[in-house]
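1. Sharing a sequence plus its predicted fold:
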Amino acid sequence: MAMIGNVLLTIMQIYSYAILIYILLSWFPNARESSFGQMLARIVEPYLEPFRKIIPPLGMIDISPIVAIITLHFARYGVMALFF
C-alpha cells in the first residue's frame, strides 16, 4: 500500500509543478500558444476550470491557480494519511 501512496504523491507533485509551469508561461508572450503550452493546457485546464468559476480574477491577477495548488497540497496530506 505504501508503494501506491508513493506513486500517488509523486503524480500529485508532478501535477503541481505542471500547474506552476503553466502559470509561468502566462508571463511570456505567445508561450501558451506554443505546442508545449497547448499540451500543458490540455492537462492543467480541466483542474483549474472549477476554481476559476468559484474565484473571480482580482483585476488582472488570477489567484485561482494558487488556490488550486494549495488544494492539491492538502490532497497530498490526505493521501499521506490514508497510505502511511
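-> Yep, that arrived. Just so it is clear, the model here is predicted, and its values are computed rather than measured.
2. C-alpha only now, for contacts and for neighbours.
-> Will do.
3. tell me what the helix or strand hosting M3 is packed against?
-> Assigning secondary structure by DSSP states H and E places M3 in helix 2-25. Contacts defined by 3 or more C-alpha pairs under 8 Å, 6 or more residues apart in numbering; DSSP states H and E place helix 2-25 against helix 35-54, helix 64-83.
4. alright, now check it against this:
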Amino acid sequence: MYYFTLFINYLFQILTFLVIVRVILSWFRAPRTGPLYNFINESTEPVMRIAKKITPKTGMLDFSPIVAIIGLNLLQEAILYLITYAS
C-alpha cells in the first residue's frame, strides 16, 4: 500500500510540474510544435480544460493554471486520505 500512495503522490507532483512548465512555455513566442511540447500539452489539457470552464473570463489574465494546481492538490489529498484511512 505504501508504494501505491507513493506512486499517486509522484503522479500528481509530475502533473503539477507539467502545468507549471506549460504556463512558462506560454510566455515565449517559440513555435508550438515538437514532441516535448505536444507531450506537455496533451498531458495537461484535460486538467486545463476543466479549469478553464470553472474560471471566469478576466481579460488578458488567465487564472486557470492556478485553479488547476489547486484542484490537483485537493484531489491528491482526497485520494491519499481515502487510501490511507479507508484501508
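-> Arrived safely. For clarity, every value in this text was computed on a predicted model and none was experimentally measured.
5. Superposing both, give me the TM-score.
-> TM-score of the superposed chains, computed with TM-score structural alignment, normalised by the length of the first structure, equals 0.87; 83 aligned residues with a C-alpha RMSD of 1.4 Å.
6. hang on, the earlier thing: buried stuff in the helix holding M3 of the first structure?
-> Across helix 2-25 of the first structure, burial judged by 16 or more other C-alpha atoms under 10 Å covers 5, 8-9, 12-13, 15-16, 18-19, 22, 25.
7. what's the answer for stretch 31-47 of the first structure, then?
-> 32, 37, 40-41, 44-45, 47.
8. can I get those residues in a markdown table with distance to V79 of the first structure?
-> Shown next, in a markdown table, are the buried residues of stretch 31-47 of the first structure (distance: C-alpha to C-alpha, whole Å):
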| residue | distance to V79 of the first structure |
| --- | --- |
| R32 | 31 |
| G37 | 29 |
| L40 | 24 |
| A41 | 25 |
| V44 | 20 |
| E45 | 23 |
| Y47 | 18 |
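9. wait, V67 of the second structure sits on T55?
-> Yes. Under the criterion of C-alpha atoms under 8 Å, V67 of the second structure makes contact with T55 at 7.4 Å.
10. what about the helices and strands packed on helix 2-25 of the first structure, which gets the closest to M1 of the first structure?
-> Ranking these by distance to M1 of the first structure, with C-alpha to C-alpha as the measure, places helix 64-83 first at 6.2 Å.
11. helices or strands up against that closest one?
-> When contacts are defined as 3+ C-alpha pairs under 8 Å, 6+ apart, helix 64-83 of the first structure packs onto helix 2-25, helix 35-54.
12. Please tabulate the helices and strands packed on helix 2-25 of the first structure in TSV, including the columns distance to M1 of the first structure.
-> Listed next are these as TSV, based on distance: least, C-alpha to C-alpha, whole Å:
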stretch	distance to M1 of the first structure
helix 35-54	26
helix 64-83	6
